[in-house]
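1. Okay, structure incoming, though there's no sequence with it:
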């Protein structure tokens, strides 16, 4: 062959989607090889090869996928899609997978379905190269830093509780014809002289520890009570300083109209919240003829406060409480304002420390720093967006779909076939500790679930070995099931966690009065049973730090011991803490841990 001879080949670039259409056209008989090659601009010889592959395995996606040279793909497109779907389901259920978990799942998936692979059999993991290619082929997946979400919130935010709240919300709005200017949300947030979280800073790469100046290791807590309407009207905040006497200079630089009170703990109290309601009434000026709706969480200072209810009923304030453990999704202030406020406050504290070297942030600088952050975060856009995202105004319960309630499905008991035993959970088999999840997003005609469809009469039969390569006998959900409880542990006593309710309604008020009148008079509220150490008369000593149940109430667990936090000296039920009995002496509540 002459040296200057250039051999012509058809190895040019082609689009997989165009190849897929060309293969389908040839397979259906609507076009020949030459016409399909010219119509869809794909090489003729490559088209012939892809059509032959499709006749063998009957997988159009796999047959038209570009090759990797001598490397062959381990999983087909449908098999990889099943992995993607399972990863997303685990993430929605709050059991997200790490890179190592995904590599282990891929290895087990290949082994369980007898798929040829080149994974590491010693470590039983898929390779890092496969992982990098998998993430590149599925850009909808990304590595994210997860936000810790308590089990109580995962269980509490369920479809039943949310629908019950929207039923009450629609009821009061239809009854009183509330406009966005008359719908308010109130909530408290903690401000410390040492911010809870710090912004990222630029430092030398590879340095093991990077520091940032702060006023102290642990700051003093000041509570700010914020309130905003669905139209973006903000009620001046209330600041609760952790001290006994008030000084006028504590409010220097605070937002205009800010009011303040003092309490040794700096926490919200029942009488303080009544004072805030007076401030709210003087600012909003509601009337019985023109009432307003006030949305708040189920804290005991809000929902078990008879003077508050009387004051609200006399002044035309309708109070509706959110379901327990749902405020992170239902409360407008939590959704759109508290986050920016915390970030801006941290920036203001760091800026003040940078401009005042050698000094520390105290209570006398807090109002000014809070005021600067509040003016940035308390915007009309944030307020309107918060009420819209939560579906409160415009009222729309469909803002939350099935994916939003996926985390709560872990605690739902699966339906089982009736048995002869009276208790369906007696002697459960080991396999019932986890309930396999059926992927509803996979259609019934998926090649994962059934055999490939039959070919036309003029095509050769599909070999059994090739036929089984695309069939999955064990799905990723079978290999790594989504955790799901098999039975509900019955408590020794009935523990009422609270509920969404119209606080100012007559039935709720009468129920609360009945509970307050039926308390045992001989009960010593300062000495809970089954406690080795006597319980001193401290701040909030009658309220559990976790479940917010008041000690001595009719719904309180009187047979369960109480334990005291080593740092803030607050009390909580032993069962609420999650600590082992051997570690109760070292108990530190979550509030103290978060403020470190």
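-> Nice, I can see it. None of these values were measured; they are calculated from a predicted model.
2. When you work out contacts or count neighbours from here on, use the C-alpha atoms and nothing else.
-> Fine.
3. Look up how far residue 304 lies from residue 516.
-> 9 Å (C-alpha to C-alpha, to the nearest Å).
4. More neighbours: the two, which one.
-> residue 304 (20 against 15; other C-alpha atoms under 10 Å).
5. what about residue 67, how many neighbours?
-> Residue 67 sits with 11 neighbouring residues when counted by other C-alpha under 10 Å.
6. ok, and the closest non-adjacent residue to residue 103?
-> Nearest non-adjacent residue to residue 103, counting by C-alpha to C-alpha, 6 or more residues apart in numbering: residue 126, 4.6 Å away.
7. Let me see the contact set for that neighbour.
-> Residue 126 is in contact with 103, 104, 106, 107, 119, 120, counting by C-alpha atoms under 8 Å, 6 or more residues apart in numbering.
8. Strands of the stretch 301-450 of the chain, start to end?
-> Secondary structure of the stretch 301-450 of the chain by DSSP state E, counting those that start in this stretch: the strands cover 317-321.
9. how about the helices in the stretch 301-450 of the chain?
-> 306-314, 327-330, 332-336, 338-355, 363-377, 380-389 (DSSP state H, counting those that start in this stretch).
10. other SSEs contacting the second one?
-> What it means is helix 327-330. Packing partners of helix 327-330 (3 or more C-alpha pairs under 8 Å, 6 or more residues apart in numbering; DSSP states H and E): helix 332-336.
11. try this one side by side with the last:
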């Protein structure tokens, strides 16, 4: 039979042969050394009183070593260098480039090579061992293995402190002018999310070492149905509304729906458009909203912002439409923060149970109402809605509710902007450089010249400044990590366009702007005559 190695016998987790060794603490060691030096105890008495072996105690006294470290050989890099690796990993995470296990192993190998440390890492693969990584994580419990969430570069750039600060200033202005600071029932958030008529497999319990673990699904990819959700800061949810793709409405679609739910049909797709949003605002939101002026917060989707009739209806009925800044809804929208994740999770659980109880049947539109009713009852709760408005700083009004880690790469962007401001000065300095260096700079793009370090000429120093030179030339683990695993530059120069920020859509200025955009443009008579002549000539050529 093959020999099976137990977990305790693995090289990354050594089990002591004598468990009683090293049970004394650093405090006991200091007390024992102090009593021996003060002649209060002999070496043997202190050894027996504090449970420290006499040879260990004598060696500690002779070497004046009062720090208790782990038994056995120390780590390859030492405690100080390992802490620099930890800080560099945290730095990469803060800039949105969390390293993988492979990245950390490669980083450790390069650091050992640059420091010329005698190691046993794999030189062919240029990687540190997996055992070293496991021990490294055990010695530094502040680092753990987590599953990263994808963050688009647009959200990375869009979620910045300047944009968020402008949004909260505008929100405070709206709440103050309309006396809504103490009226949570008049502050609403609206958003849409897509639900698929399919059960998504999640985490399951299976045999360890299985090559394939599968879960039966109703189909490859189910039909997408849009769910329109809206709630206020008091925790009151409006009944949901759904968008089905198609023209023909059937009464069966309403079976087992949550009370007050509404179904809209869209011929082209199941996504929301301007007509459906206006219909929802008139027939669904307005009859149920609280009396008085009402603030409705949503994202900047075109269906919400571009219809002039929608803006006029909102202005005539005391509905203030506030559009969130682009690419910031994952932190500034209450429904995204506390409702949709729970709604989709409970819907998937209900769909999974439906598939188990209905053999050889797909999840159809007729079953959608029953499944969503189960998920809606568990997710559309007062606690979830109130938590969402509190986490986004809308009610109670708190701009500091947005955590610092939401602004990923903020320091990097500020550095990039500083480089951009100094770009013209650098261009003037480049003109004074030698011809060969100017030719090299012309071959680079503007982005490369902004992000890459500029070659500098050595500054002449007096021969007596040896201490400054030695300090600058000193190779440290921190400098090596910054060279071998630098924080990548993700920002590029974007063509100048109108910067979109949070805005109130029902202001007179915005309404007049929309009216101008909706006005028909005057046709160019000269241009149309040229087109007609061109078509006639082409027709004559075909006849000939």
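-> Yep, it's here. From a predicted model like this one, the values you see are computed outputs, not experimental measurements.
12. After superposition, what's the TM-score here?
-> Scored against TM-score structural alignment, normalised by the length of the second structure, the superposed chains reach a TM-score of 0.76; 466 aligned residues with a C-alpha RMSD of 3.7 Å.
13. got TSV for the contacts of residue 126 of the first structure, with neighbour count too?
-> Compiled in TSV, the contacts of residue 126 of the first structure are given as follows (neighbours: other C-alpha atoms under 10 Å):
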residue	neighbour count
103	20
104	18
106	25
107	21
119	20
120	11
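14. In a markdown table, list those residues along with distance to residue 257 of the first structure.
-> Formatted as a markdown table, the contacts of residue 126 of the first structure follow (distance: C-alpha to C-alpha, whole Å):
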| residue | distance to residue 257 of the first structure |
| --- | --- |
| 103 | 58 |
| 104 | 59 |
| 106 | 60 |
| 107 | 63 |
| 119 | 66 |
| 120 | 67 |
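15. Tell me which two of those sit farthest apart.
-> Greatest spatial distance among the contacts of residue 126 of the first structure (C-alpha to C-alpha): 106 and 120, at 11.1 Å.
16. Residue 541 of the second structure maps to what in the first structure?
-> Aligned by TM-score structural alignment, residue 541 of the second structure pairs with nothing in the first structure.
17. likewise residue 69 of the second structure?
-> Mapped onto the first structure by TM-score structural alignment, residue 69 of the second structure lines up with residue 66.
18. Quick one: residues contacting that match.
-> Listed by C-alpha under 8 Å, 6+ apart, the contact set of residue 66 of the first structure reads residue 16.
19. follow-up on the earlier one: most neighbours per residue, which of the helices of the stretch 301-450 of the first structure?
-> helix 332-336 (a mean of 24; mean count of other C-alpha atoms under 10 Å).
20. List the contacts of that helix.
-> With contact meaning C-alpha under 8 Å, 6+ apart, helix 332-336 of the first structure is reached by 185-187, 228, 327-329, 382-383, 385-387, 389-390.
21. Can you tell me which of the residues you listed is closest to residue 521 of the first structure?
-> Out of these, the member with the shortest distance to residue 521 of the first structure (by C-alpha to C-alpha) is residue 187, at 33.2 Å.
22. check which helix or strand covers that closest one.
-> For residue 187 of the first structure, the host element (DSSP states H and E) is strand 183-192.
23. and for that strand, what are the contacting residues?
-> Strand 183-192 of the first structure is contacted from outside by 219-230, 268, 292-297, 331-333, 338, using C-alpha under 8 Å, 6+ apart.
24. at 6 Å instead, please
-> 219-230, 293-296 (C-alpha atoms under 6 Å, 6 or more residues apart in numbering).
25. which bit of the second structure covers it?
-> Using TM-score structural alignment, strand 183-192 of the first structure pairs with 187-196 in the second structure.
26. Nearest residue to the most centrally placed residue in the first structure in space, ignoring adjacent ones along the chain?
-> With distances taken as C-alpha atoms, centre = their mean, the residue of the first structure nearest its centroid is residue 149 (5.8 Å). Spatial nearest neighbour of residue 149 of the first structure, chain neighbours left out: residue 94 (7.9 Å); criterion: C-alpha to C-alpha, 6+ apart.
27. Next: residue 46 of the second structure.
-> Counting by C-alpha to C-alpha, 6+ apart, residue 46 of the second structure lies nearest to residue 32, which is 5.5 Å off, once chain neighbours are set aside.
28. repeat for residue 416 of the first structure
-> residue 424 (7.8 Å).
29. any idea how far the one you found lies from residue 385 of the first structure?
-> From residue 424 of the first structure to residue 385 of the first structure the distance is 46 Å (C-alpha to C-alpha).
30. again with residue 263 of the first structure
-> 34 Å.
31. Same check on residue 53 of the first structure?
-> In this structure, residue 53 of the first structure and residue 385 of the first structure are 53 Å apart, going by C-alpha to C-alpha.
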